[in-house]
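> what follows is a predicted structure for the sequence shown.
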Amino acid sequence: MPLPSAEPGPSLASRYHDIRATSEALCAPLAAEDHVPQPVAHVSPPKWHLAHTTWFFEAFVLSRLAPEQAPWHPLYGYLFNSYYETVGQRVLRHQRGTLSRPTVDEILAYRHHIDECMMGWLARELDEPVCTLIELGLQHEQQHQELLLTDIKAILGGNPLQPPYAHGTVASWDLAREHGGTPAFTTPSTPGGWLDIDGGLYEVGHKGQGFAFDNEGSRHVQHLRPFQIQQGLVSNRDYLAFMADQGYQRHELWHAEGWDWLQTEGIAAPLYWSRDDKAPSGWAHYTLRGAQPVSPDAPVSHLSYYEAHAFAQWAGCRLPTEFEWEAAQSQLTWGQRWEWTASAYQPYPGFQKAPGAVGEYNGKFMVNQMVLRGSSFATPPGHARATYRNFFHPPLRWQYTGVRLARD
């Protein structure tokens, strides 16, 4: 399916400049040493993000506009290709943290060179397919900005020193929002906080002229049975009640695979949580501002799909499907956490991968993953939309993942 067209001209040049500058601003609080570690395979070093997003424009846009132009470095394609088999071989994902070179300064020089080339082309009149490809690159970079924040948190939060990333505002992110907000969660035994959604036929998927990734289409009809969904997210207070009721010890609440994961990994609390007798809740957690007491009223975060499902079972509820979520989204408070759904990541009717390397963007991952809806604290402003389909493997929880309950 072809991607929606992007608006050509100065607005695209302005967006390019601002989005590229934002990625560097997110890394500005880091020391050079912070740019290199890779604590686990699904976390990439910050300097790899800076280089990979630059390589995307060099490999997919500039190679089309100026095919005679030699690459900045002949091996950067090998170092910073992520998963595009069409493009060629690459450093394996779990080995990205072994690259002490190129240095951060060398990668920044690479970025600035490619940006000069791109801004020169953006000053001209470009055809619609090229503008569409540039817009895809910008949306791709915004995805990596979200990953940057969550990967930085994983790198610093896994350090025994647990150093703060920064205080206040970094780029467009107000760090006070990371664990702020008051959820509208109420216990399943009380009537408040639930929305009644009628059964029937609902259109889901992207429509209109704005940008969307190919996995958001095509728009189609889903039949839904009547259901209820909570307006707000599950809070830390409610998750603490689950933990106090031996939620991590009760096998009947868990999928078999999730129970095996618990036993193998020794999981007993959300990611980044640790016991703290001085905290009112008895728990502290690592945040981008350093270690903080767990706020009972904030939405719970950094849960795996396994944990989200087990909590829903304990609460006598279930997770919504992605189609239920989309049907109700106009009445929900969302945007604080990516929300696990009960839906496997599968293609919509009529989905077709784009030709060439960009066709590897979403379709090749439609197996063994679960869909998340909404957005999170780490999502760049303006990047979220109701039809956005995020997806992760069930054990992963380093993203800002939360829970919203549903019931029949």
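Now that the structure is in, tell me what you want to look at. Numbers count the residues shown, from 1 in each chain.
> C-alpha from now on. contacts and neighbour counts both.
Fine.
> how long is stretch 162-179 end to end?
End-to-end distance for stretch 162-179, by CA to CA, to the nearest Å: 17 Å.
> let's bring in a second one:
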Amino acid sequence: MSTMAAAVPDLAPEPPPGSLAERFRRVRAHSAHLAAPLSAEDAMVQSMPDASPAKWHLAHTTWFFERFILAARPGYRPFDPDWDYLFNSYYQSVGPFHARPNRGMLSRPSLAQVREYRAEVEMRLLQRLDAGDLDGEALQRLELGLHHEQQHQELLLTDIKHALWCNPLQPAYRADLVGSEQAAAPPLRWLARDECIATIGAPAWPAADAFAYDNESPPHRVLVPAHALASRPVSNAEFRGFIDDGGYREPGLWLSDGWARLQAGSWQRPLYWHEDLERAFTLGGVRALDPQAPVAHLSYYEADAYARWAGARLPTEAEWELAAAPLPVAGHFAGDDRFEPRAAGPVGDAATPVQLFGDVWEWTSSAYTAYPGFRAWRGSLGEYNGKFMCGQWVLRGGSCATPRDHVRASYRNFFPPDARWQFAGLRLARDA
């Protein structure tokens, strides 16, 4: 393997090796835990081009560590040279790769071999880490690799959910995922904010100590007009009102591309909802729909149409970040081991928005593009985010499938507007 060009712009102080090794072990073990309920057959299924098999997620995240850390040293001998082609995702600068829509064709290597690959790369990397044999840049790539693997942990869950839903038997990913008691959604209130000039975005990492992706920087000032933000996300019951009122049959509520996509896909309700509108497919199997929980698995088009129907709009990402920045990252995340959104329950401060973090990613009205002064990371990892800044929309806040320590107020997720298989919902906004 060839060496890799520098992946990050400037060196930051090296993190303590012990703490980084502990985090590496924890994140890697969690991926294995998420994959444990899956058979080899489950782990190979690719139900649509936008999703990937669980086996591929396990291998690709391992490839990332091997390719961008271990293989950066001249003379490194890869675990299997052919796998560099199989498990590269989209890094054109490091070589060709297997076509994304065909990842489900990879019956070989086996799931057992992928697990051996994971164990071997983990051993090699920890040996170098424990020996103090990784320089500052390699340690930064390790930090990035941990956040990258956490992204794929969420994708593993959302992708296997779609795959199992496509099975006529609609089997559960885990039958022990019993829903907790249902909580009541707090009353929806409108929280007004005067016009202001706000600073959004995160300082560029690794020059700054706190990790942030390159697409979150630099901090910059924006004019935020006077507006009001809904105090909580839209619930299943509220979205059912849109359905019952004919929202999926009224073209005047929809963007032109959204209406065309609705017709082509025969959309009549959120993804995974049963036609009786009383049940939904979950990672625990088919369950009664919780009317108070935030609605999930909406495309941008559906979220936008609902907002129009409600006489409102989607918030901009500046409005969202302005509301979220002062708040702790608290909510229902993957660590709750539920993997379904739930209502917030009683709240103490009616003037503070709830559930900005966790439960569902919230679509914004902001196109995914570069901030003023954006600089992609140098080298191959400059392909991580910047090359996707076209035809995508920003989501904020994390979901019930997101690791809690993976999100922050400045985090910018992005998907194309017709994406429905993620835990994506909405929060309303309106002009003052």
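Structure received. It should be emphasised that the depicted structure is a prediction, and the values quoted were computed from it without experimental measurement.
> how close does the equivalent of residue 389 of structure 1 over in structure 2 get to residue 369 of structure 2?
In structure 2, the residue paired with residue 389 of structure 1 is residue 412, using TM-score structural alignment. To residue 369 of structure 2, residue 412 of structure 2 is 10 Å away according to CA to CA.
> contacts for stretch 412-419 of structure 2?
215-216, 258, 261, 298-301, 368, 391-396 (CA atoms under 8 Å, 6 or more residues apart in numbering).
> now, the most widely separated pair of the residues you listed?
Greatest spatial distance among the contacts of stretch 412-419 of structure 2 (CA to CA): 216 and 261, at 30.1 Å.
> longest helix in structure 2, by residue count?
helix 136-166 (DSSP state H).
> residues near residue 244 of structure 2, how many?
When neighbours are defined as other CA atoms under 10 Å, residue 244 of structure 2 has 10 of them.
> where's it relative to residue 428 of structure 2, distance?
19 Å.
> same deal with residue 105 of structure 2?
Distance from residue 105 of structure 2 to residue 428 of structure 2, counting by CA to CA: 41 Å.
> with neighbour numbers in mind, choose between the two.
The neighbour count for residue 105 of structure 2 versus residue 428, taken as other CA under 10 Å, is higher for residue 428 (27 against 11).
> need the contact list for the equivalent of the more buried one over in structure 1.
Alignment note (TM-score structural alignment): residue 428 of structure 2 maps to residue 405 of structure 1. Residue 405 of structure 1 makes contact with 229, 230, 233, 234, 312, 317, 318, 319, 320, according to CA under 8 Å, 6+ apart.
> at 6 Å instead, please
The neighbours of residue 405 of structure 1, taking CA atoms under 6 Å, 6 or more residues apart in numbering as the test, are 230, 318, 319.
> so which of the residues you listed sit within strands?
In this view, the contacts of residue 405 of structure 1 that belong to strands under DSSP state E are residue 230.
> from the contacts of residue 405 of structure 1, pick the one nearest residue 36 of structure 1.
Looking across the contacts of residue 405 of structure 1 and measuring by CA to CA, the closest to residue 36 of structure 1 is residue 319, at 37.0 Å.
> so what does that closest one match up with in structure 2?
In structure 2, residue 319 of structure 1 lands on residue 314 (TM-score structural alignment).
> ok, its match - contacts?
So residue 314 of structure 2 contacts 364, 365, 428, 429 (CA under 6 Å, 6+ apart).
> could you do residue 54 of structure 1 as well?
Residue 54 of structure 1 neighbours (CA under 6 Å, 6+ apart): residue 111.
> how about 8 Å then?
Residue 54 of structure 1 neighbours (CA under 8 Å, 6+ apart): 110, 111, 114.
> same check, this time on residue 4 of structure 1
Shown in contact with residue 4 of structure 1 (CA under 8 Å, 6+ apart): 132, 209, 210, 211, 212.
> residue 214 of structure 1 too?
By CA under 8 Å, 6+ apart, the residues touching residue 214 of structure 1 are 1, 2, 3, 351, 352, 353, 362.
> any idea how far it lies from residue 291 of structure 1?
The gap separating residue 214 of structure 1 from residue 291 of structure 1 is 39 Å, by CA to CA.
> do residue 136 of structure 1 as well
36 Å.
> more neighbours: those two, which one.
residue 136 (22 against 18).
> what's the helix or strand for residue 50 of structure 1?
Taking DSSP states H and E as the criterion, residue 50 of structure 1 maps to helix 46-57.
> next helix or strand past that helix?
Next along from helix 46-57 of structure 1, by DSSP H and E: helix 63-65.
> residues contacting the residue nearest to residue 229 of structure 2 when sequence neighbours are not counted?
Counting by CA to CA, 6 or more residues apart in numbering, residue 229 of structure 2 lies nearest to residue 429, which is 4.5 Å off, once chain neighbours are set aside. Contact analysis of residue 429 of structure 2 by CA under 8 Å, 6+ apart lists 227, 228, 229, 230, 312, 313, 314, 315.
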